[in-house]
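>>> fold the following.
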Amino acid sequence: MKNKFARFLLGTAIAIALTLLLNSTVGSLYTILKWSVYGITATIVIVVLMENRSPQTTLSWLFVLFSYPTLGIILYLLFGRNSRKRKHVQTYINIAKQAIRDAETKKAASPIHTDPTGTQTSEQPELVPYSQAVADRIRLIGGDSCAGGSSANLLTNGDETFDAIRGAIAEAVHHIHVQYYIYRSDRLGTELRDLLIEKAQQGIQVRFMYDGLGSHALRDKFLAPMREAGIKVAAFDPIFAYSLTQSANYRNHRKIVVVDGQVAFTGGLNVGDEYMGQSKMGFWRDSHLRIEGYAVHDLHRIFLQDWIYAVSRTYKETWKQFMYNEDYFPHPVAVSTESKGGIQIVPGGPNYKEAKMRDVFLSLMASAKESIWITTPYFVPDQETLTFLQLAASSGIDVRILYPGKSDSLLSDQASQSYFAVLLAHGVQIYRYKENFTHAKMMLIDGKIASVGTANMDIRSFHLNYEVTAILYDMPVIDDILYSFYKDFKCSTPINPREFVHRKVSKRIVESLTRLLSPLL
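Model prediction:
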């Protein structure tokens, strides 16, 4: 829908409200406000209908606007205006396009490198035909090329993950780049901050980025010692009054740490004591990756795209000062061509016209011949994903979804369960994790191809958040992921389809109501 027409409709509503305000026949301020709300609500309803969104999203907005008009207006201004999306992310789109062009040019110029020991490292992976076909298809959808000369280690839960991250940071000699959706100023957050300060005081370049909404609780008192030590600090789309209605809906959900351009980390864990099992949630199950080799370059490029966008009004750093500097993109020396397989780094976000992360996941699932195993803390699929899972299970593929036994979001949990009945009826196996909450975001296809990243199996991760996932082909770490799934299934209880169908009517009503809101979660 054109912005001019939207402004015209909104202006009309305001004019009606002002007319009512000046009309002496209106008996009370309450009546004036009531009719103003009705007028604005009617305008928004027309806008939503004319934008031709998906039926599911349209119905969700209509439900909120008609049931709670005042709340609906506020939510729409913050999260609903499609016309803001392309305008808001255009700067990011331009940065990403330049980054991709430069990266592809650099890859083509030097596909093989010999390190000082005489070992050759190659960016071209050796994949079996099955994996190569999947990687090529995902590249065409919009993912990076699959990177060879790389290795990955699965890190399970907070202890393993943060021990590995602290170890890499302690060994840094040139730069440390850190990005999180949620970074808390609690014990773990303070400990990691102080380590970054220590490294900055040693002359190491440190860049620290956090999401403006996810880490809104970070205060200057916590960040000031970092800046004083020379650390460059940036918020991705900070929540200011003037930008709230433009950026609140498009959050950066990525978790990336890159050290010296040689080792990187990504996956499900943010920084907070809850990820160490030290909160009211209790035990916290999660998964992360430690990556070395050429795949680090692709993950590093995504961090730098976010960074350059975030600091566009402050540090004025440019893409080229990083891309053509071997201190930031050094030739990998730790991983040789003897390492088979490859890693494909895939970003997703509102800068893409389509739901790229969703399409990548569907492409992975479409390659399955035997099994599709998924673990996700939030399961709010769009219609395309829901239909595909039903068809896959009906065709005899072993489809399993590992879901938390206890959720940290009551609304999301109720909405998620509204999808279970139809999936169970088609043969999908759904497991509830007995030990508590699982926050891991993983997928395993036929026990041969795996995905570990930041994206949940929900509409927000598919359409609205900046996300990243690492797809692993023909690598030893896939066996570790397979074993991890087996362990988690043993610690879980499969939902009995017959018992689930006969759950209380009141619970089914709540699930159905929250499902109407699922596109807004």
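
>>> only C-alpha atoms from now on, for both contacts and neighbour counts.
OK.

>>> got the contact list for the nearest residue to Pro69 once chain neighbours are set aside?
Excluding its sequence neighbours, the residue lying closest to Pro69 (C-alpha to C-alpha, 6 or more residues apart in numbering) is Thr41, at 6.3 Å. Residues near Thr41 by C-alpha atoms under 8 Å, 6 or more residues apart in numbering: 65, 69, 72-73.

>>> and Thr41, what element?
Thr41 is part of helix 29-50 when elements are defined by DSSP states H and E.

>>> let's compare: structure for the following, please.
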Amino acid sequence: ELVFYKEASLGLEAQLEALSQARKFIFMEYHAIEDRQSFGEIKEILRKKAEEGVEVRLFYDDVGSIGFIDPKFVQELEEWGIQCRIFNPIVPMVNLFMNNRDHRKITVVDGQIGFTGGYNLADEYFNIHSPYGYWKDTGIRLRGEAVGTLTLLFLEMWHAMDDSPVRGLYNYLPRHWDRYTGQGYCAPYAYAPTDGFPLGEDVYLNMIQSATESIYITTPYLIITDEMSRALCLAAKRGVDVRIVLPGVPDKTFVYAVSRSYYPRLLRAGVRIYEYTPGFMHSKQVLVDHVMAAVGTFNLDYRSFYHHFENGVLLYESPCIFDIADDFHELFRTSTEVSPDKGHNRSLFTRMKQGALRLIAPLL
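Next up is the predicted model:
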């Protein structure tokens, strides 16, 4: 069973309900956690569940959470009986792997319910405060056998931190998953920089190249390889309706400028580009031909495709794809379409500036 949440606040509400019903274990893995209002509600539930004897594990990225949590955050949770691990901590040693961050967003409850999507557990994702206008993000809930993949992904990362063996694995994989008779298919997947091949980019390329009618994409950043750019351009040239929605208000001005340097080639090929007028677009999803979709943590940039640990869910002919399609059409109505003229009428200075920005794109 799949449920798509067109707003992060709706996903959080569902997560709070699921967490409050946990009986065996809770696994949570996030890039960023902010110990304020939104996570405060979660933390209180985790405390109560730990008191009840539920196994609670929390895993977060050190860089992603800088400035968001107190140094005594972990100590407090561990005193409550909550297990915590930090991914790739900056202290005590900076190393060559500092550039590889855990960008995944996973919650698993009792091995039966799972959540993922674009949002972290910080107030700005839920518009509790809005430094970049309205923050647009999405998520998805899974129930049933597919949750087993999310459980395994979490345990793999958890034990990778100290090279410890995974013991009692089958204690976390139910003997019998709740059965759902809904239509369609669901396949959670993940990428790690150690894999040796860019699975996230390959999934997107495969979807784009298989499209016959439409390709809709949301991403906060657009810093793509020539292969991805070429695939999008070729799709538009063969008559596919290709649309990309990016932020109208950026969170990183410099990265925003680099993203815009990719506009001209795409616009000239017939790709339609929108900028989300109300604020910052942070959701990461792809919809192809209204029958196949991907929702997860992958941005359309080098970091997600090559440097970060990421995860997503691939959907095919699932009823929730209609909800994803509705979300896209609402975005097109509330966003400003970039004029195709921007793909042609560029001054020499603009072309030189954009060319220079592209040189450093793989580093961003």
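
>>> re the thing from before, and the residue nearest to Pro69 of the first structure, how far is that from Thr70 of the first structure?
With distances taken as C-alpha to C-alpha, to the nearest Å, Thr41 of the first structure is found 8 Å from Thr70 of the first structure.

>>> cool, Met365 of the first structure as well?
Taking C-alpha to C-alpha, one finds Met365 of the first structure at 41 Å from Thr70 of the first structure.

>>> tell me which of the two has more neighbours.
More crowded of Met365 of the first structure and Thr70, by other C-alpha atoms under 10 Å: Met365, with 22 against 17.

>>> what lines up with that one in the second structure?
Aligning on TM-score structural alignment places Met365 of the first structure opposite Ile208 in the second structure.

>>> quick one, what contacts its match?
For Ile208 of the second structure, the contacting residues are 215, 231-232, 235, 288, by C-alpha under 8 Å, 6+ apart.

>>> so it, which of the three states?
Classification of Ile208 of the second structure by DSSP: H, G, I helix; E, B strand; the rest coil places it in helix.

>>> residues in contact with Val48 of the first structure?
Val48 of the first structure makes contacts with 58, 61, as judged by C-alpha under 8 Å, 6+ apart.

>>> pick out the residue nearest the middle of the second structure.
Central residue of the second structure (C-alpha atoms, centre = their mean): Thr297, 1.6 Å from the mean position.

>>> against Ile33 of the second structure, how distant is that one?
Noted for Thr297 of the second structure: a distance of 15 Å to Ile33 of the second structure, by C-alpha to C-alpha.

>>> so Glu7 of the second structure sits against Lys136, correct?
Yes - using C-alpha atoms under 8 Å, Glu7 of the second structure is in contact with Lys136, at 6.7 Å.

>>> make JSON lines from the contacts of Thr41 of the first structure and add distance to Pro225 of the first structure, secondary structure and neighbour count to it.
What follows is the contacts of Thr41 of the first structure, written out as JSON lines (distance: C-alpha to C-alpha, whole Å; DSSP: H, G, I helix; E, B strand; the rest coil; neighbours: other C-alpha atoms under 10 Å):
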{"residue": "Leu65", "distance to Pro225 of the first structure": "45", "secondary structure": "helix", "neighbour count": "22"}
{"residue": "Pro69", "distance to Pro225 of the first structure": "45", "secondary structure": "helix", "neighbour count": "19"}
{"residue": "Gly72", "distance to Pro225 of the first structure": "41", "secondary structure": "helix", "neighbour count": "20"}
{"residue": "Ile73", "distance to Pro225 of the first structure": "40", "secondary structure": "helix", "neighbour count": "19"}
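
>>> tell me which of those residues is nearest to Glu338 of the first structure?
Using C-alpha to C-alpha, Gly72 comes nearest to Glu338 of the first structure of these, at 57.4 Å.

>>> how about the nearest residue to that closest one, chain neighbours excluded?
Closest residue to Gly72 of the first structure apart from its sequence neighbours, by C-alpha to C-alpha, 6+ apart: Leu65 at 4.6 Å.

>>> many thanks, we can stop here.
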